[in-house]
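Visitor: My questions concern the predicted model and sequence given below.
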Amino acid sequence: MTKLYNVAVVGATGAVGEQIILQLEQSDLPIATIKFLSSPRSAGSTLSFKGKPVIVEEATPESFTAIDIAIFSAGGSISAELAPEAVKRGAIVIDNTSHYRMAEDVPLVVPEVNEDALRQHHGIIANPNCSTIQMVAALEPIRQQYGLKRVIVSTYQAVSGAGNLAIDELYTQTQAVLNNEPVEATILPSAGDKKHYQIAFNAIPQIDVFGEDDYTYEEHKMINETKKIMGDASLKVAATCVRLPISRGHSESVYFEIDEAGVSAADIKASLKDAPGIVLQDDPATQTYPQALDCVDKRETFVGRVRRDLDEPKGFHMWVVSDNLLKGAAWNSVQIAERLVALNII
């Protein structure tokens, strides 16, 4: 008889939480009961799961009694406070925030890349940053076949990565510009920073706040998380993260250098063609390449524009696109839960 699991979603009413619920509805995870948890402000509202109403409850330590799997997406401070409480009560936590990602005893997992790390969990499993997930998913089949020594990435990220308020601000600002009205900015590039800039019809080369080395926290996340996921502290990684006026779907220009000589762009494409979770869309003759518009509501990571660098024989470029709310967050989290069951870890 198939074992059924009690599942809780923390941050159920947020942008990612909403997608987690949809992915759980469509997943193969055998669910006995579902519990939606949120802040006191959203508690009492009603959501739906598989056509049945579910009342959202306030997240407290006691909420996790008898819960098997708890998926968190409610901010780092909530994860810091409640994830240990969930573990204490027997749940395995899959955390979407950055709070536990670089903790030594917490696996940071993209199932297509390092699902074996799930076996080393101590109750908490971290879901990587959205922009990191799609990049390492695309790089891993190449690394497996040809090695990898350097990565330089520039991202073109959708505003949904900053939450529902950022999406609303994009739409409001766009309408204001079109109506020749004053534009107000209160969210981007980072709600907690000193200045805020218009995102409508703009590109902002800042995501999250700056560190002392003039890299943003988002850039540090990509650099450090890539090394951890791939298990290679010597891998050279650099990132520049940019916010664009796109509601959903992150795009990335990725330059990478491999270890092996004599590899062609066709060889790189061949390694990607049948890789798990990857869709190769690459035909310049017909202007075929991934676009942010086309990735929305799709779980896969899309790769195109694969070409060898003109000066560095071991260097290549590619364009990587994925839905930041699905593979970048909700789907990767649910996928982790599915793999925990499939691998008999839970």
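Guide: In hand now; what should we look at? Residues are numbered from 1 along each chain as shown.

Visitor: rest of the way, CA atoms for contacts and neighbours
Guide: Will do.

Visitor: residue boundaries of the strands in the stretch 51-200 of the chain?
Guide: Secondary structure of the stretch 51-200 of the chain by DSSP state E, counting those that start in this stretch: the strands cover 52-55, 57-58, 69-72, 92-95, 124-126, 150-157.

Visitor: typo on my end, it should be the stretch 201-346 of the chain
Guide: 236-243, 250-257, 278-280, 301-308, 315-322.

Visitor: picking that back up, possible to save the strands of the stretch 51-200 of the chain as a markdown table with distance to Q291 and mean neighbour count?
Guide: Shown next, in a markdown table, are these (distance: least, CA to CA, whole Å; neighbours: other CA atoms under 10 Å):
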| stretch | distance to Q291 | mean neighbour count |
| --- | --- | --- |
| strand 52-55 | 35 | 12 |
| strand 57-58 | 38 | 19 |
| strand 69-72 | 29 | 28 |
| strand 92-95 | 28 | 27 |
| strand 124-126 | 28 | 26 |
| strand 150-157 | 11 | 21 |
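
Visitor: Would you quantify the distance from L272 to P141?
Guide: With distances taken as CA to CA, to the nearest Å, L272 is found 6 Å from P141.

Visitor: and the end-to-end length of stretch 253-270?
Guide: This stretch, stretch 253-270, spans 19 Å end to end (CA to CA).

Visitor: buried set for that stretch?
Guide: Residues of stretch 253-270 classed as buried under the neighbour-count rule (16 or more other CA atoms under 10 Å) are S253, V254, Y255, F256, E257, I258, V263, S264, A265, I268, K269.

Visitor: just stretch 80-91 next, same as before
Guide: Neighbour-count burial for stretch 80-91 flags L82, A83, P84, E85, A86, V87, R89, G90, A91 (criterion: 16+ other CA under 10 Å).

Visitor: Tell me how far the fourth one lies from V93.
Guide: For E85, the distance to V93 under the criterion CA to CA works out to 10 Å.

Visitor: Touching both of these two, which residues are there?
Guide: Common contacts of E85 and V93, defined by CA atoms under 8 Å, 6 or more residues apart in numbering, are absent altogether.

Visitor: Quick check: T60 vs A74, distance?
Guide: 13 Å.

Visitor: the more surrounded of these two?
Guide: When T60 and A74 are compared on other CA atoms under 10 Å, the one with more neighbours turns out to be A74, at 23 against 16.

Visitor: The more buried one is in contact with G14, isn't it?
Guide: Yes. Using CA atoms under 8 Å, A74 is in contact with G14, at 7.5 Å.

Visitor: that older thread, tell me which of the strands of the stretch 51-200 of the chain sits nearest to E112.
Guide: strand 124-126 (14.9 Å; CA to CA).

Visitor: this is the comparison structure:
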Amino acid sequence: MGFKVAVAGATGNVGREMLSILSERGFPADEVVALASSRSVGKEVSFGDKTLKVKNLETYDFSDTDICLMSAGGSISQKWSPKIGAQGCVVIDNSSAWRYDADVPLIVPEVNPDAVTGFTKRNIIANPNCSTAQLVVALKPLHDAATIKRVVVSTYQSVSGAGKDGMDELFNQTRAVFVADPIETKKFTKRIAFNVIPHIDSFMEDGYTKEEWKVLAETKKMLDPKIKVTCTAVRVPVFVGHSEAVNLEFEKEITADEARDILREAPGCLVVDKHEDGGYVTPVECAGEDVTYISRIREDATVENGLAMWVVSDNLRKGAALNAVQIAELLVERNLVKPRALA
């Protein structure tokens, strides 16, 4: 007897990707249920070679459901995740609603799998921000080897991180440029077609944006509270795939060659680092892939024990849907969740 899994927010970009990944990876589910708001009830979504009809999240009974992958937004999660957890169903939430709650584990399975046991306090597990997820996958093995003191990261984030509306805006603006139509700006603060915008999420009092703060807070929570982190988050005219330029300062000496060898052996990482034209990975190559690609690994002579590198990953997969499914797999592998149908 397998598990019963619900996907909340099943009609969105990440929800659809969750359904696809559950099928691709052969998650041991006897039944998968697609949930969304009342506006989407009756719509059809794909699950492998099957078609699921969307049901209403607000009226769904979770008493016989084992795991809920939640990708319906922060306000929806704040309202419904505690109610779902109270019915005995474990919620794996993709929003920022629970990431900073001390009673909710924030998990990237390649980085801090042992922390997952803390889910029993609320029956909720948080998925990190998309840009943080790929970053910590690359940082963890290097931190274990040489202890990271400071991280300086500049992100180049695709429009899919802003949802379907963001992708539509890039498409429509690009077309408008070519046919000389007026360019409409709705989702982003400035034109995104053939442009970059150094602003993601709302501004905070210190001048950083909430997106930049998330990278700082989540890296400290999952990896090490002593690491110093600063971030500049930039939206770029790419449909899928986040890129990051990362500078690291370590306590111990570590060479670029040593870092390459460490990362080649690390789970979830794939090093593509040739000193030649095209000897690195860009967002086009990472789309649809599960791994975090690491390129341009080199020593930074401006600081003692410094390295620089380029990190690229599919934000809809490792940054969201894949990581959520991997957390569900971790629960199953460690026997932390059992099918309630067997109870």
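Guide: All right, it came through fine. The model shown is predicted, which means the values in this text are computed figures rather than measured ones.

Visitor: Name the pair among the buried residues of stretch 253-270 of the first structure with the greatest separation in space.
Guide: In terms of CA to CA, those reach their longest pairwise distance at S253 and V263, which sit 19.9 Å apart.

Visitor: residue ranges for the helices of the stretch 1-150 of the first structure, please.
Guide: For the stretch 1-150 of the first structure, the helices defined by DSSP state H, counting those that start in this stretch cover 15-26, 76-88, 111-114, 130-146.

Visitor: can you redo those as JSON lines with distance to L170 of the first structure?
Guide: Listed next are those as JSON lines, based on distance: least, CA to CA, whole Å:
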{"stretch": "helix 15-26", "distance to L170 of the first structure": "15"}
{"stretch": "helix 76-88", "distance to L170 of the first structure": "24"}
{"stretch": "helix 111-114", "distance to L170 of the first structure": "33"}
{"stretch": "helix 130-146", "distance to L170 of the first structure": "20"}
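
Visitor: Could you look over these and pick the most buried one?
Guide: Compared across the helices of the stretch 1-150 of the first structure, helix 130-146 shows the largest average neighbour count, a mean of 22 (mean count of other CA atoms under 10 Å).

Visitor: From the rest of the structure, what touches that one?
Guide: Under the criterion CA under 8 Å, 6+ apart, residues 110, 112-113, 148, 155, 157, 161, 221-222, 225-226, 229-230, 250, 252, 254, 258-260, 268, 271-272, 275, 277-278, 301, 303, 320-322, 324-325, 327-329 lie in contact with helix 130-146 of the first structure.

Visitor: Buried ones only from these, please, as a PyMOL command.
Guide: Typed into PyMOL, the next command selects the buried ones out of the contacts of helix 130-146 of the first structure (criterion: 16+ other CA under 10 Å):
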select buried, resi 110+112+113+148+155+157+161+221+222+225+226+229+230+250+252+254+258+268+271+272+275+277+278+301+303+320+321+322+324+325+327+328+329
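
Visitor: Contacts only, for whatever residue of the second structure lines up with Q335 of the first structure.
Guide: In the second structure, the position corresponding to Q335 of the first structure is occupied by Q326, as judged by TM-score structural alignment. Contact partners of Q326 of the second structure, counting by CA under 8 Å, 6+ apart, are P109.

Visitor: Repeat that for F72 of the first structure.
Guide: F72 of the first structure is in contact with V9, V10, G11, S79, A83, V93, I94, D95, N96, T97, counting by CA under 8 Å, 6+ apart.

Visitor: Please apply the same query to I197 of the second structure.
Guide: Counting by CA under 8 Å, 6+ apart, I197 of the second structure has contacts T189, K190, V234, R235, V236.

Visitor: Return the residue of the first structure aligned against the fourth one.
Guide: If I follow you right, that is R235 of the second structure. Aligned against the first structure - with TM-score structural alignment as the criterion - R235 of the second structure pairs with R243.

Visitor: residues near its match, how many?
Guide: By the measure other CA under 10 Å, the count of residues near R243 of the first structure is 23.

Visitor: For N324 of the first structure, see how far away H220 of the first structure is.
Guide: When H220 of the first structure is compared with N324 of the first structure (using CA to CA), they lie 18 Å apart.

Visitor: nope, I124 of the first structure is what I meant
Guide: As defined by CA to CA, I124 of the first structure lies at a distance of 22 Å from N324 of the first structure.

Visitor: Then D28 of the first structure?
Guide: The spacing between D28 of the first structure and N324 of the first structure, counted by CA to CA, is 21 Å.

Visitor: for E212 of the first structure, same thing?
Guide: Taking CA to CA as the criterion, E212 of the first structure is separated from N324 of the first structure by 27 Å.

Visitor: and what of F201 of the first structure?
Guide: Per CA to CA, F201 of the first structure is found 20 Å from N324 of the first structure.

Visitor: Please apply the same query to D311 of the first structure.
Guide: The spacing between D311 of the first structure and N324 of the first structure, counted by CA to CA, is 32 Å.

Visitor: Spatially nearest residue to whichever residue in the first structure pairs up with N247 of the second structure, not counting backbone neighbours?
Guide: Superposed on the first structure with TM-score structural alignment, N247 of the second structure falls opposite Y255. Once flanking residues are discounted, Y255 of the first structure sits nearest to H317: 4.5 Å by CA to CA, 6 or more residues apart in numbering.

Visitor: same question, G75 of the first structure
Guide: For G75 of the first structure, the closest residue by CA to CA, 6+ apart turns out to be T97, at 5.8 Å.

Visitor: can you check K236 of the first structure too?
Guide: Nearest residue to K236 of the first structure in three dimensions, chain neighbours excluded: R150, at 4.5 Å (CA to CA, 6+ apart).

Visitor: unless I'm mixing things up, the one you found is touching V254, no?
Guide: No. Assessed by CA under 8 Å, R150 of the first structure is found out of contact with V254, at 10.3 Å.
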